[in-house]
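Colleague: sharing a model prediction with you, sequence too.
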Amino acid sequence: MSTSLTSPENISHPLPTETERVGSTVGRRHYGTHLFLIVMSIVWLVPLLWTVYTSLRPKEATDKYGYWSLHGPFGFSNFTKAWKQGGFSHLFMNSVYIAIPSVILTLALASMMAFAVSRFTWKFNLTLLVMFTAGNLLPPQVLAAPLFEMFKHTSLPYSVSDSGTLLNTYYSVILVDTAFQIGFCTFVLSNYMKALPMDLTEAAMVDGASVWVQYTRIILPLCRPAVAALGTLEVIWIYNDFFWPLLFITDGSRQPVTTGINNLQGQFLSNYSLLAAGATLTVIPTLVIYFALQRQFVAGLTLGASKG
């Protein structure tokens, strides 16, 4: 008795194509990636959200029910009190006095150094690039004592510094922030400039353009996405710097907002709801800067990612 060719057992099923197999594999891999990103997002967001939550509760409710409770009432009184008691309007201006010159100096000097080591071939270009990059490997704490003593014995006119030295001035923090950040920026910008065609500067040299004209008129305008991305990072990093202002600036009226937040802490008792409100106020400028420059930041980081 013959078996029918149209029976279910004999119906051939088409094999999955290569695209379908790769798509299913990628789909399975994405589950793990999404899970990892969700977990990391929770790890990063929980402290921030809990700080905001604590800042909305009065100290009495926190003392009565504990920090990990969900009891109210809630309000913005801590923010108003922290702004007035901590003098945040003055502290924010101190941060501006430090962050803006530091970022401008860092990007200007790093772009010049990157231009020199990436567009010209000379004996020590690689050595200097390695030295600039290796400077970022030194932990700041190792250089704290030598820098403090050096600034302490660096004399300045009293018209410039009321201490007669570099200590207790904005200059000391600006110099150190610039020195520590210039290596990273030089490394990033030099790699970016190396990807630009050499024909640009060679044609400019044939036309009689000087080195300064090549740097300012040709290379630097092409590096705007990278400079914008680095500028965003540097503003956030220098603004959030806590160690160097705490070490070099002893006058409370000159401290930036990250160290001046200690003004909210009492001598014998700490109002953690007030400190949480002050910390939340401190975070707001960095979030504003990031969201305002988000497009330039992402463009600078992803530019060239699709190049073969």
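Modeller: The structure has been received and is ready for your questions. Residues are numbered from 1 along each chain as shown.

Colleague: going forward, measure contacts between C-alpha atoms and count neighbours the same way
Modeller: Fine.

Colleague: tell me, what residue is most central in the protein?
Modeller: Leu233 (3.4 Å; C-alpha atoms, centre = their mean).

Colleague: want to compare, so here's the second one:
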Amino acid sequence: MAPFTLLWIAPLVFVLTVAFRSFDDITRRGLGSLPASFSFDGFTTALQSGIGRALVNSAVVTVVAVVASLFLASLAAFALSRFAIPFRRTILLAMLAGNLLPPQVLLIPVARITESMGIYDSLLALIVVQVGFGLGFYTFVLYGFMRGIPGEILEAARVDGAGAGRIYARIMVPLCRPALAALAALATTWIFNDLIWAITVLRSEAKFPVTAALLNLQGGFVSNWNVVASGAVLAAVPTAIVFFMFQKHFVSGLLVGANK
């Protein structure tokens, strides 16, 4: 695995090396040469060029969208898995089928819908789109997880007088914590790194998330490779932190049911 590991981390090391080099060092010695300087100028310029504001926008959209998506998906999965809802399998397949459509086909309709709703060019529009397109997949995953929880646990709770709301909050959600943590890590990565929906429903640069701001940064500093690399590093750090925070739960969530 050593050669594969080196092949995997080589681009990351290269980007980090370029990010901490000065512009004069790169222009004088070349982009592929060994660094002869150590500087934070690239990070300073990237933050002053809008990456800092874009990181805040991405954080707001990601946190709100992830929380709203998992909350709604857990409610839907609980209802579909534990109540005799007519056509529940059809409903579940319809929700999942929405994720199979290529997003490129829906760009214009989504943009027109957000305009008609009066939320175009706002972070709310991006949050609504992210929640809508992720809800089906999250519900499908949580539905399978909740179906595997023994029904005797819920029957015992009903005998003790617990209603549907208390069963959901006190039993289902705590038992689904590994699955919710795994989905939270995936959803954070997908939403934070999304570009296509950001440039579809947003127009003002002040409201761009970090991916769209990084695209503008690459256009404005096309020859300043240290600035572009610094912006890429800043954009990658939050998702890396989230993944390492949820790593234990993420792995356990992926292995749920593997021993059955």
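Modeller: Okay, I see it. This structure is a prediction, so every number in the text was calculated from the model and none was measured.

Colleague: quick check: TM-score for this pair?
Modeller: Here the TM-score for the pair of chains, by TM-score structural alignment, normalised by the length of structure 2, is 0.91; 260 aligned residues with a C-alpha RMSD of 2.1 Å.

Colleague: now the top helix by length along structure 2: buried residues?
Modeller: The longest helix of structure 2 (DSSP state H) is helix 52-82. By 16 or more other C-alpha atoms under 10 Å, the buried positions in helix 52-82 of structure 2 come out as 52-55, 57-63, 65-66, 68-71, 73-81.

Colleague: sorry, back to before: is the residue nearest to the centre of structure 1 in a helix, a strand, or coil?
Modeller: When classified by DSSP: H, G, I helix; E, B strand; the rest coil, Leu233 of structure 1 comes out as helix.

Colleague: likewise for Val222 of structure 2?
Modeller: Going by three-state DSSP: Val222 of structure 2 is coil.

Colleague: can you map out the strands along the stretch 151-300 of structure 1?
Modeller: In the stretch 151-300 of structure 1, no strands are found when defined by DSSP state E, counting those that start in this stretch.

Colleague: helices of that one, residue ranges please.
Modeller: Using DSSP state H, counting those that start in this stretch, the helices of the stretch 151-300 of structure 1 run over 170-194, 199-206, 211-213, 220-222, 224-239, 243-248, 257-260, 272-292, 294-302.

Colleague: got TSV for those, with distance to Phe151 of structure 1 too?
Modeller: What follows is the helices of the stretch 151-300 of structure 1, written out as TSV (distance: least, C-alpha to C-alpha, whole Å):
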stretch	distance to Phe151 of structure 1
helix 170-194	7
helix 199-206	41
helix 211-213	33
helix 220-222	34
helix 224-239	20
helix 243-248	9
helix 257-260	20
helix 272-292	28
helix 294-302	35
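
Colleague: looking at these, which is closest to Phe76 of structure 1?
Modeller: helix 272-292 (8.7 Å; C-alpha to C-alpha).

Colleague: wait, what's in contact with Lys81 of structure 1?
Modeller: By C-alpha atoms under 8 Å, 6 or more residues apart in numbering, the contact list for Lys81 of structure 1 reads Leu274.

Colleague: identify the residue of structure 2 aligned to it.
Modeller: For Lys81 of structure 1, the aligned position in structure 2 is occupied by Thr45, per TM-score structural alignment.

Colleague: how close does that match get to Gly30 of structure 2?
Modeller: Separation of Thr45 of structure 2 from Gly30 of structure 2 (C-alpha to C-alpha, to the nearest Å): 20 Å.

Colleague: what does Ile167 of structure 2 align to in structure 1?
Modeller: Ile167 of structure 2 maps onto Gln214 in structure 1, by TM-score structural alignment.

Colleague: repeat for Pro11 of structure 2
Modeller: Counting by TM-score structural alignment, Pro11 of structure 2 corresponds to Pro47 in structure 1.

Colleague: in the helix or strand where that match lies, what's buried?
Modeller: Secondary structure from DSSP states H and E places Pro47 of structure 1 in helix 18-55. Buried residues in helix 18-55 of structure 1, counted by 16+ other C-alpha under 10 Å: 51-55.

Colleague: tell me the angle it makes with helix 272-292.
Modeller: If you take axes from the mean of the first three to the mean of the last three C-alpha atoms, to 10 degrees, helix 18-55 of structure 1 sits at 140 degrees to helix 272-292.

Colleague: now for helix 18-55 of structure 1, which elements pack on it?
Modeller: Helix 18-55 of structure 1 sits against helix 272-292, with contacts defined as 3 or more C-alpha pairs under 8 Å, 6 or more residues apart in numbering; DSSP states H and E.

Colleague: in structure 2, what range does the helix it packs on match?
Modeller: The aligned range for helix 272-292 of structure 1 in structure 2 is 225-245, by TM-score structural alignment.
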